[in-house]
Every structure is written in structure tokens, then in C-alpha cells.
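Visitor: got a predicted structure here, sequence first:
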Amino acid sequence: MTTITLVQGDITRQRADAIVNAANSSLLGGSGVDGAIHRRGGPAILAECRALRASRYGKGLPTGQAVATTAGELDACWVIHTVGPVYRASGSDPALLASCYRASLRVADELGARSVAFPAISTGVYGWPLDDAARVALRAVRETDTDVEDVRFVLFDERAYEVFAAQNR
């Protein structure tokens, strides 16, 4: 049975088997959560992302899919990178956002991860409204058949925490 917990804080400071990165399709780092994970995790993450780009993902990781790398210097075994949809560009399709969570949990299962820390995917520069993103995220995790026992949503600020808490009742 999967337990869902909410934490306000910095995802790069979490201890979990896998930390999910709200990546951009290049996998080469960016702003927000993506940049923070690459900076704190160190060069090993970027090296594996470059190898993925040189092999399976020459055109980048498609929206809604997920792939794992080392966690480098983070307090985790793996980083699972997933590309969330841009709210205005995607036609606001919640299925794409839900796919990020489901695909990340599938990758976690393949790795044998039992604890996973998620950010609020697509709610930063990608512009997804926080209340809708929380509803989609929590529903996707609850409805996904997974061996992951501990799913933690790590919300950066008080507003995000409160919105996810209201949707998690």
C-alpha cells in the first residue's frame, strides 16, 4: 500500500530512494527544480543525461515520459527525470501531466525504489495552475498500481503545501 505524505521544503534535501526531477526535454538542466537538482547532485547527473541524449533520446525526452539516472551527490539512489507539459502549449491536457507521475512510478518500480519524492510538476515556469496540478498529481499517484510504499510530495513554499493539503483530504 502506498502512503502519500506532503512536505514543505527543498526536494534536493530529501532522503528517498528516488527523487523526481521536473526536467525539460533536453535533460541538460534548466531553472527551478531542474536546475536545483543538477546543481546539488553534481556533474554525474549531467554526464548520464548527456549519455541518454547521445543514445536513446537524441531529440530529447518526450513530455509525459520518464527516465532514471544516478542521483550523484543527492541523498538518493536515483533521479527520475520527467518532462511536464507546458500549460498553454499543451492545450491543458491533464492526461499529459498525470502521465508524468505514472511514468515516474513505473520507472521507480523497475529500479526497485520504495520511496519517491515528487515536486509539483509543471507548476513553475510551465504555468500549470497549482490547484489543478495538485488534483491531477494526487489522483494519478492514488490510481497507479505500484510497489512504491512512500510517495512524498515536496512542495517548495507554503502556498503549494496548502493547496496540495486541501486536495489531499
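Guide: Structure's in. What do you need?
Visitor: C-alpha from now on. contacts and neighbour counts both.
Guide: Noted.
Visitor: the strands in the chain, which residues?
Guide: Using DSSP state E, the strands of the chain run over 3-8, 18-23, 66-70, 78-83, 115-118, 150-155.
Visitor: which one of these lies closest to residue 49?
Guide: Across the strands of the chain, residue 49 has its closest neighbour in strand 66-70 (7.1 Å, Cα to Cα).
Visitor: quick revisit: reformat the strands of the chain as JSON lines; add distance to residue 135 and mean neighbour count.
Guide: Converted to JSON lines, the strands of the chain look like this (distance: least, Cα to Cα, whole Å; neighbours: other Cα atoms under 10 Å):
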{"stretch": "strand 3-8", "distance to residue 135": "13", "mean neighbour count": "16"}
{"stretch": "strand 18-23", "distance to residue 135": "17", "mean neighbour count": "30"}
{"stretch": "strand 66-70", "distance to residue 135": "20", "mean neighbour count": "22"}
{"stretch": "strand 78-83", "distance to residue 135": "18", "mean neighbour count": "26"}
{"stretch": "strand 115-118", "distance to residue 135": "14", "mean neighbour count": "24"}
{"stretch": "strand 150-155", "distance to residue 135": "12", "mean neighbour count": "22"}
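Visitor: before we go on, here's another structure to hold up against the first:
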Amino acid sequence: MSSHLVVEFVVSVAYGVLSALIPIFNSEVYIVASQVGGFAAETTTAVGCALGQSIGKAGLVVALRRGVDLEVFRRRRDRPRKPAGTFRTTVRGWSNRMLGLLGESRWGVVVVFLSAAVYIPPLYPVTLAVTKTRMSAVVFGAAVLLGRVLLFLAIAFGVSALVH
């Protein structure tokens, strides 16, 4: 493996951790930009970001379970929600039902995997909800890793195919 690929991977892991902790740093956008700009290989970028996000999300679960009070992670809404259309209402209903399954030993890991792979329910609330369950942070991290690797590889290779 060349040193260039190692640097790409390390930078991608670091960006993945950053994006796991601060949602404004979006891994999907980073992956798309890396492929459009042609400055990173698909696999190193996708797997690196997935690994970084898994580390960051699992670390967040551990920190929150140990009682770390992170004001940044509290949700604040000063304005009322806009009325949702039929599609958004349906997706929100699925998300809420799936969040309810997180505490069940046979469905919790599946919900985390689906959240990481297809965004339903969104991974951020799933991460916060997992802290109230008995799911191991290692199992949670592994489910996030598998789901994110599949998603990020699809994004990286899809964009690369469109651009090149």
C-alpha cells in the first residue's frame, strides 16, 4: 500500500470522527467532493469515513452512558415544526416505530444497521436512544460500521462512475 493511500485513509477516518460528533461536517459531502475532485480513491475514502463515524458514534454512546453532559447534543427548537406532508408523516411513523424496537435484543442491531445504511430512522437520534438501552457500544459500533461501509461505498463508486 502506498503512503498516499494511507494518508487518504487516515484523513478520511479523522473526518468521519469529526462528522460523527459535529453533524455539520457531513461525510457524504466529503465523499462526493473527494470523488468529484479526484483526489482520493473510492475505497479508502468510504471505508475511512465509515470507520471514523463508527468510532465517533460508539464513543459518543460510551460518553453519554458515563454521564458526560454534552450541551451540544441537546435538541433545541425555538420555532414550531412545519406541518408535514403524507410522505414525511409516514417516514416519521416508521422512524418512531423503529426507535421503539431499539431496546429489544433481537431487533436493536437491525435498527442500528438500517439507520446507518438507509437513514431510517436517522442515525443521530438512534445514537442518542441507544444510550438508554443495554446494547453494547461495540455491537452498536459494528452495526454502524457495516451499514456505513455499504452506504459510503455506494456513494463513492456511484459518484466516481458519474464523474469519470
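Guide: Good, I have the coordinates. These numbers were taken from a predicted model, which means no experiment stands behind them.
Visitor: please state their TM-score.
Guide: The TM-score (TM-score structural alignment, normalised by the length of the second structure) is 0.40; 101 aligned residues with a Cα RMSD of 4.8 Å.
Visitor: could I get the strands of the first structure as CSV with distance to residue 107 of the first structure?
Guide: Formatted as CSV, the strands of the first structure follow (distance: least, Cα to Cα, whole Å):
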stretch, distance to residue 107 of the first structure
strand 3-8, 18
strand 18-23, 10
strand 66-70, 7
strand 78-83, 7
strand 115-118, 11
strand 150-155, 14
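Visitor: for residue 50 of the first structure, find the nearest of the ones you listed.
Guide: Nearest of these to residue 50 of the first structure, taken as Cα to Cα: strand 66-70 at 10.5 Å.
Visitor: other residues contacting the closest one?
Guide: 44-45, 48-49, 77-83, 100, 103-104, 107 (Cα atoms under 8 Å, 6 or more residues apart in numbering).
Visitor: and the angle from it to strand 78-83?
Guide: Here strand 66-70 of the first structure points in a direction 150 degrees away from that of strand 78-83 (axes from the mean of the first three to the mean of the last three Cα atoms, to 10 degrees).
Visitor: so strand 66-70 of the first structure versus strand 18-23, what angle?
Guide: Here strand 66-70 of the first structure points in a direction 120 degrees away from that of strand 18-23 (the same axes, to 10 degrees).
Visitor: show me which helix runs longest in the second structure.
Guide: Counting by DSSP state H, the longest helix found in the second structure is helix 137-163.
Visitor: pull the distance from it to the chain's centre.
Guide: 9 Å (Cα atoms, centre = their mean, to the nearest Å).
Visitor: buried ones in it?
Guide: Across helix 137-163 of the second structure, burial judged by 16 or more other Cα atoms under 10 Å covers 137, 140-153, 155-157, 159-160.
Visitor: what packs against that helix?
Guide: If you count contacts as 3 or more Cα pairs under 8 Å, 6 or more residues apart in numbering; DSSP states H and E, helix 137-163 of the second structure packs onto helix 27-37, helix 42-65, helix 108-118.
Visitor: what does the first one contact?
Guide: If I follow you right, that is helix 27-37 of the second structure. By Cα under 8 Å, 6+ apart, the residues outside helix 27-37 of the second structure that reach it are 15-16, 19, 40-42, 45-46, 49, 152, 155-156, 159-160, 163.
Visitor: from those residues, pick the one nearest residue 100 of the second structure.
Guide: residue 19 (25.4 Å).
Visitor: please, which helix or strand holds that closest one?
Guide: Per DSSP states H and E, residue 19 of the second structure falls inside helix 3-21.
Visitor: any chance of the helices and strands packed on helix 137-163 of the second structure in a markdown table, with distance to residue 90 of the second structure too?
Guide: Formatted as a markdown table, these follow (distance: least, Cα to Cα, whole Å):
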| stretch | distance to residue 90 of the second structure |
| --- | --- |
| helix 27-37 | 25 |
| helix 42-65 | 27 |
| helix 108-118 | 15 |
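Visitor: which one of these lies nearest to residue 3 of the second structure?
Guide: Comparing those by their distance to residue 3 of the second structure (Cα to Cα), the top pick is helix 42-65, with 12.0 Å.
Visitor: what's the angle between the closest one and helix 108-118?
Guide: 130 degrees.
Visitor: quick check: next helix or strand after helix 42-65 of the second structure?
Guide: Sequence order places helix 86-101 as the next helix or strand after helix 42-65 of the second structure, per DSSP H and E.
Visitor: tell me which strands and helices the longest helix along the first structure is in contact with?
Guide: Using DSSP H, we find that the single longest helix of the first structure is helix 94-111. Contacts defined by 3+ Cα pairs under 8 Å, 6+ apart place helix 94-111 of the first structure against strand 66-70, strand 78-83, helix 130-143.
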